[in-house]
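Novice: please find the sequence and the predicted model below.
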Amino acid sequence: MENKQLLEIAEQAKENAYVPYSNFHVGAALITKSGKVYTGCNIECASYGGTNCAERTAIFKAVSEGDKDIEAIAIASDNSSKNEITAPCGICRQVIAEFALDIKIILGYSKGDIKEFKIKDLLPHSFTGNDLI
């Protein structure tokens, strides 16, 4: 699947965001090596610690279905239509890195500029399960 297509799916997913406090919609779409796509949106909670980001929502959905081989994840936000990127937060970067350091991160707007990174570039010197051995 092309980056633009995955980003379009993320843009659709952001429409489901539950954001009564920030009013900042974020959507994510990830594709696994098997070709299956999982989506997520950010879900806020009055107790902010209970809030979950779009990226983690998509990852948790994939993992809960037994699909852990993530190839790429696209992220779209309200900033996307202004052709500005929204990168994953630190917690999301750590969760993405849990599954592989070569996962592609696709940021941008399907009708504008699209940037691609590897999670290892967004989270250098990451803490992984290898550090626990």
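Specialist: Cool, the structure landed.
Novice: please count neighbours and contacts with C-alpha atoms only from this point.
Specialist: Will do.
Novice: show residues contacting the strand or helix carrying Y38.
Specialist: Here Y38 sits within strand 37-41, counting by DSSP states H and E. Contact with strand 37-41 is made by 9-10, 13-18, 25-31, 53-59, 61-62, as judged by CA atoms under 8 Å, 6 or more residues apart in numbering.
Novice: another one to put next to it:
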Amino acid sequence: MEELLERARTALEQAHVPYSEYRVGAALRTADGTVFTGCNIENANYSNSLHAEEVAVGEAVKRGHREFDRLAVSSGERDGVTPCGMCRQTLTEFCDDDLVVVCDEGDAAPEYRLGDLLPNAISAETLGK
């Protein structure tokens, strides 16, 4: 797990955060062990900003990956940041409730399950698909 956290920490260094100055990095591991990283990319209007987890998911999906088993998230503050609600919903599109989400607290790295972070998420089943 330490390797995945390190990849998230490295990714946050590339963040574009001129407004909040709050860097976030994410490292998403696919079922076959490939790791995709992302960082937050802010925009002056905020609503067009990209979150680190979304960038990582986008990179993976763009390359044909649809199965994931682990995500590590880190901020420059090492404050245990978890994915926001929007990112949780994006993850739910591609991940089961048992996706492990590791959050960087510096000396500790608590783990959560996606289903615990976003119970009763909107899914294809919710939409009758």
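Specialist: Sure, I can see it. Here the structure is a predicted model, which is why all the values come from computation and not from measurement.
Novice: would you point out which residue is most central in structure 2?
Specialist: Centroid check for structure 2 by CA atoms, centre = their mean gives E53 as the closest residue, at 2.8 Å.
Novice: give the equivalent position in structure 2 for E116 of structure 1.
Specialist: Structural alignment (TM-score structural alignment) places E116 of structure 1 against E111 in structure 2.
Novice: ok, and the closest non-adjacent residue to that match?
Specialist: V102 (4.5 Å; CA to CA, 6 or more residues apart in numbering).
Novice: map that neighbour onto structure 1.
Specialist: In structure 1, V102 of structure 2 lands on I106 (TM-score structural alignment).
Novice: now H16 of structure 2
Specialist: Correspondence of H16 of structure 2 to structure 1, assessed by TM-score structural alignment: Y18.
Novice: what sits closest to its match if chain neighbours are left out?
Specialist: I43 (4.8 Å).
Novice: what do you get for D98 of structure 2?
Specialist: D98 of structure 2 sits nearest to R113 (CA to CA, 6+ apart), 5.2 Å away.
Novice: likewise G50 of structure 1?
Specialist: G50 of structure 1 sits nearest to E44 (CA to CA, 6+ apart), 7.1 Å away.
Novice: so what's E13 of structure 2 up against?
Specialist: Neighbours of E13 of structure 2 in contact, by CA under 8 Å, 6+ apart: R23, G25, C39.
Novice: an error on my part: the question was meant for L30 of structure 1.
Specialist: L30 of structure 1 neighbours (CA under 8 Å, 6+ apart): L6, V37, Y38, T39, A58, I59, I70, E71, A72, I73, A74.
Novice: before we move on, which element is the alignment partner in structure 2 of it in?
Specialist: Taking TM-score structural alignment, the alignment pairs L30 of structure 1 with L28 from structure 2. Using DSSP H and E, L28 of structure 2 falls within strand 24-30.
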